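1. task: produce atomic coordinates for the following.
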Amino acid sequence: MQQLLKRSALWQLLLAFSFLLGLTSCGDEPDPYDPYANYDYEAQAKADDAMIQAYFKANNITDTVKTASGLYYKVLKPGTGAKPVAGQKVSVHYIGKLVQNEYVFDSSWKRVYPFEFQVGAGKVIKGWDEGLPLMQEGEKAILFIPSHLGYGPVGSYPSIPSGAPLMFEVDLLDIL
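-> Coordinates of the predicted model:
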């Protein structure tokens, strides 16, 4: 019985030590493996905006509208239909490019079939959920999307690097 008590006391001491060790390791130190832990969103937003502005200047792009979130929107061909609202399904054709070098990373035209999704359901990047409701059915526009409304600090392997601002030429075909 005495050996059992000694073993029990030893286990209790070991358990208490492990618990205290666990508590001390739960500090406010950022996780070095978490891509969001050390990410400076404000600095990245400024860098994204500077890159988008430089693209506008280099390509003589004017008449853009900037939203509060930092999304830029330019109408290429006006539409005549209604604007989609959250919850509605839309059909679009698009080309996605990197702002920094115009590298085409995706295109529904290349796949032939339009892309269909529900606006505001979180199935696409935030820049699309914000930008599509600005468009009218039949409209063609370019959305210039800062990285925090795109793929953020992790990017999308293999074609979209971390912190990359994007541009999408979007043709809103139908509100379904």
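
2. CA only for contacts and neighbour counts going forward, please
-> Will do.

3. can you map out the helices along this protein?
-> Remark: helices of the chain, listed N- to C-terminal, are 2-24, 41-58, 108-111, 126-131; assignment by DSSP state H.

4. what is the neighbour count of the closest residue to G122 other than its chain neighbours?
-> If the residues on either side of it in the chain are set aside, G122 comes closest to D129, at 7.3 Å by CA to CA, 6 or more residues apart in numbering. D129 sits with 20 neighbouring residues when counted by other CA atoms under 10 Å.

5. who's in contact with D129?
-> V119, G120, A121, G122 (CA atoms under 8 Å, 6 or more residues apart in numbering).

6. still on that earlier bit, which of the helices of the chain sits closest to Y73?
-> Each of the helices of the chain was scored for nearness to Y73 using CA to CA, and the closest is helix 126-131 (7.3 Å).

7. buried set for the closest one?
-> K126, G127, W128, D129, E130, G131 (16 or more other CA atoms under 10 Å).

8. about what we covered before: of the contacts of D129, closest to L20?
-> The shortest gap between L20 and any of those belongs to G122, at 40.8 Å (CA to CA).

9. one more, for comparison:
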Amino acid sequence: FTEIPSSGGVKALELREGSGEVPVDGDQVAIHYYGRLAAKQGWRFDSTYDHKDATGDPIPFVFTIGSGKVRQ
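-> Presented below is the predicted three-dimensional model:
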């Protein structure tokens, strides 16, 4: 786990590194994630894998880099 700077103690674990170019401001990216609470023995509080489209596939979280709408 790596602690995210200025996050108040939030830690991240990268399970699989992407293979594309590193995104820059203005790029739209799509990610899948699991949000878990360490204090609750790994209790999952959110995940993109819980949200499915009409065919049953998980819906990724999509956002634009540098838009200010997603914060660490």
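
10. superposed, what's their TM-score?
-> Comparing the chains after superposition, counting by TM-score structural alignment, normalised by the length of the second structure, produces a TM-score of 0.62; 62 aligned residues with a CA RMSD of 2.3 Å.

11. Serialize the buried residues of helix 126-131 of the first structure to CSV and add fields for distance to M51 of the first structure.
-> Putting those into CSV (distance: CA to CA, whole Å) gives the following:
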residue, distance to M51 of the first structure
K126, 19
G127, 17
W128, 19
D129, 22
E130, 20
G131, 19
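
12. which one is K11 of the second structure nearest to, not counting chain neighbours?
-> Ranked by CA to CA, 6+ apart and with sequence neighbours excluded, the top spatial neighbour of K11 of the second structure is E3, at 4.1 Å.

13. so how far is R36 of the second structure from the one you found?
-> The span separating E3 of the second structure from R36 of the second structure equals 14 Å under the rule CA to CA, to the nearest Å.

14. for these two, indicate the residue with more neighbours.
-> Set side by side, E3 of the second structure and R36 show more neighbours around R36, with 16 against 12, by other CA under 10 Å.

15. which residue is the nearest non-sequential neighbour of the equivalent of the more buried one over in the first structure?
-> Under the alignment defined by TM-score structural alignment, R36 of the second structure corresponds to K97 in the first structure. Ranked by CA to CA, 6+ apart and with sequence neighbours excluded, the top spatial neighbour of K97 of the first structure is V104, at 4.3 Å.

16. quick one: neighbours of the one you found, just the number.
-> As a measure of burial, V104 of the first structure has 15 neighbours, counting by other CA under 10 Å.

17. who's in contact with it?
-> Applying CA under 8 Å, 6+ apart, the residues contacting V104 of the first structure are I95, G96, K97, L98.

18. by neighbour count, which of those wins?
-> Comparing the contacts of V104 of the first structure by number of neighbours (other CA under 10 Å), K97 comes first, having 21 neighbours.

19. just to check, it is in contact with Y103?
-> Yes. With contact taken as CA atoms under 8 Å, K97 of the first structure and Y103 are classed as touching, separated by 5.2 Å.

20. quick one, strands of the second structure?
-> Under the criterion DSSP state E, the second structure carries strands at the ranges 2-3, 11-12, 28-31, 34-37, 43-47, 61-64.

21. which strands and helices lie in contact with the last one?
-> Translated: strand 61-64 of the second structure. strand 28-31 (3 or more CA pairs under 8 Å, 6 or more residues apart in numbering; DSSP states H and E).

22. and the strand it packs on, what does it pack against?
-> Applying 3+ CA pairs under 8 Å, 6+ apart, one finds that strand 28-31 of the second structure makes contact with strand 61-64.
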